[in-house]
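> sequence first, then the predicted structure:
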Amino acid sequence: MRTGSSSRTDGGPPDYQSIVRRIGSGVGHVGSEYALQDGDFRHIVKLVMDTAGIVLSEKTRAFIHGRLGRRLRILGLSDFAQYCRLLEGPEGEAERHNLINAITTNHTNFFREPHHFDYLSKTILPVLAEASSNGRRRLRIWSAGCSTGEEPYTIAMTLRDHRPSLTGWDVKILATDLDTNVVAHAAEGLYDADRIESIPPAHRKRFMNGRPDEPASMNEELRSLIMFAPLNLLESWPMRGPFDVIFCRNVVIYFDKPTQRRLFDRYADMLKPDGWLFVGHSESLLNVTDRFDLVGRTIYRRAR
């Protein structure tokens, strides 16, 4: 789902405690529970909306309380009021990244919603290969909201399966996410055994390295196709495009309708004419934008 610098998984930069000391008194003993007052919750909800476009409701309050309670323990803060002051302070930018990372859910699998990769393989790539007869041999795919990397690596496997028809092509996959921690994880390309069970055995043998007692790593054949980068979809996009295909699956469900409309307009502008857009199984462009035509199950093609 995203821009920002890489975040430490141990809770942030080492000078956080000096920041905390400047917030006010009461820091020292960290209780096991923290009350999330209404005003602090509303403050966090607004900050998340303004920063990442993610809409939080009262239904998410317990979830937010649990996730951010861990941040308070790490930082040595005694209540959410201090946390809010840290977020708004002059040195709070790094913690705002950690806030977004903490509340973002990153559930994904290899070959999730397999009909999308079947469509990419059996419909889109043949169309592009046929069109290459005019000399165009460039393919660009964007995985927007790549999470821990399962999606872009699955795309890369699908493309490598079509190596003969893509011989001599300039092929690149851009993989971005708001959560700097998961982008770093994805770039490493290391996965435990339970994470790769959905990869067909033949693909595991061909595209992955490692012994049974070690995390499996994606090989260079896949890694060479992908560039990972943090990116906030609500901010400026440094790439120019155009892209042939954009995957934005299970991302816009966190946004309100106006934000969705703006985002899909930007995707249409970033796609080549007749380019394809894939969205998640519970998402739809109906009554959101008229710039795409539905061509398959949660598969759209740019219309204008």
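Structure's in. What do you need?
> rest of the way, CA atoms for contacts and neighbours
OK.
> mind listing what's buried in the helix or strand where Y83 lies?
Element membership of Y83 [criterion: DSSP states H and E] is helix 80-88. Judged by neighbour count using 16 or more other Cα atoms under 10 Å, the buried positions of helix 80-88 are F80, A81, Q82, Y83, C84, L86, L87.
> and here is the other one:
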Amino acid sequence: MTQVAGAESATLSDQAFQRIAKIAISDAGLLIPPSKKALVQSRLSRRMRALGLVSVDAYIDKVESAKDVAERRELISILTTNVSSFYREDHHFEHLRSHVFKRFEQKLLAHERVRIWSAGCSSGQEPYTIAMEIIKNLSLSARSDILVLGTDIDPAILERARKGVYSEAETSSINSDDRDRLFVRQGASFHACEKLRSLVRFRELNLHSTWPMAGPFDAIFCRNVLIYFDDAHQKALWPRFRSKLTPDGFLYLGHSERIHPLEKSGFISQGATIYQKAQ
């Protein structure tokens, strides 16, 4: 008879926590400090109950097994914090409107492609916000080659992003006219319209693995993601982001994130958490 894991049996020892933290840093660059031990235990307990496991060590053994790659990915997913909202850190979208969209308009008129990458897009609010601004501010035609790519390490959260369905509370930061025009209300939820969804593609991606997309991107949003990485993994990303940007492309970071040291990064600062690829 399969035993069901209870609260006591799922107690996370310091040694077990270190094993989990080691997997998180090696597989995804996620830095999990000891202060997060209770949170990790809570998330592991839910997963163990779903699997019918009693012992934390048995679960970690399963994750570490070369035969269970899927569960290893599941662990990274449950350790990931998925927080997002529409128009979060609005000064970035103001920068798009005032400094970047004119360039996009010129490229589209010249029949050139425009690509924007939302890295760590969570449940999709960020890429859909970018798409809303594109619709509102650019003259689009059937020939316009413009696309927003949203990527995240968590396949479950990406499924929600693809559906584009949000509650009234989640859409409260959207201007009511824009919400009425670009979302379809069904009961208590709001569904992103086809025009909005057609501008966005979602893909699963671990930022610390191979990036299959060719680029280049005219802008990259990677906001409130790097705060979960250690310094070494953060620094490893700067040249990779730079290599994926167009010569005058922009990189947008979260409010508490900075490129350091800036002078050696190949970027120049263009405002609060806004960076441009240096020539």
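Perfect, thanks for sending it. Keep in mind it's a predicted model, so treat the numbers as computed, not measured.
> give me the mean deviation of the helix holding Y83 of the first structure from the second structure.
Per the superposition on the second structure, helix 80-88 of the first structure and its aligned residues are separated by 0.7 Å on average (mean Cα distance after the TM-score superposition for the first structure).
> corresponding residues in the second structure for that helix?
The counterpart of helix 80-88 of the first structure in the second structure, counting by TM-score structural alignment, spans residues 56-64.
> over to stretch 101-119 of the first structure?
Per the alignment by TM-score structural alignment, stretch 101-119 of the first structure matches residues 77-95 in the second structure.
> contacts for that stretch?
Residues from elsewhere that reach stretch 77-95 of the second structure (Cα atoms under 8 Å, 6 or more residues apart in numbering): 24, 40, 43-44, 121-126, 128-130, 133, 153-157, 170-171, 173-174, 252, 254-255, 274.
> show me what counts as buried in that stretch.
Of the residues in stretch 77-95 of the second structure, those scored as buried under the neighbour-count criterion (16+ other Cα under 10 Å) are S77, I78, L79, T80, S84, S85, F86, Y87, R88, H92, F93.
> before we move on, back to that, now the contacts of stretch 77-95 of the second structure: which count as buried?
Neighbour-count burial (16+ other Cα under 10 Å) applied to those gives 24, 40, 44, 121-126, 128-130, 133, 153-155, 157, 171, 252, 254, 274.
> just to revisit the earlier point, can you add distance to D274 of the first structure and give the buried residues of helix 80-88 of the first structure back as TSV?
Rendered in TSV, the data for the buried residues of helix 80-88 of the first structure read as follows (distance: Cα to Cα, whole Å):
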residue	distance to D274 of the first structure
F80	48
A81	50
Q82	50
Y83	47
C84	45
L86	46
L87	43
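> specify which member of those is nearest to E130 of the first structure.
For E130 of the first structure, the nearest member of the buried residues of helix 80-88 of the first structure is L87. The distance, counting by Cα to Cα, is 52.4 Å.
> so who does the closest one touch?
Contacts here follow Cα under 8 Å, 6+ apart; on that basis L87 of the first structure touches E93, E95, R96.
> continuing past the strand ranked longest in the second structure, what's the next helix or strand?
Of all segments of type strand in the second structure, defined using DSSP state E, the longest is strand 245-253. Per DSSP H and E, strand 245-253 of the second structure leads on to strand 267-269 as the next helix or strand towards the C-terminus.
> count of neighbours near E93 of the first structure?
If you count neighbours by other Cα atoms under 10 Å, E93 of the first structure ends up with 14.
> now stretch 211-227 of the second structure: buried residues?
Within stretch 211-227 of the second structure, judged by 16+ other Cα under 10 Å, the buried ones are P216, F217, D218, A219, I220, F221, C222, R223, N224, V225, L226, I227.
> if we can go back for a sec, which member of the buried residues of helix 80-88 of the first structure is positioned nearest Q260 of the first structure?
Lowest distance from Q260 of the first structure to the buried residues of helix 80-88 of the first structure (Cα to Cα) belongs to L87, with 26.1 Å.
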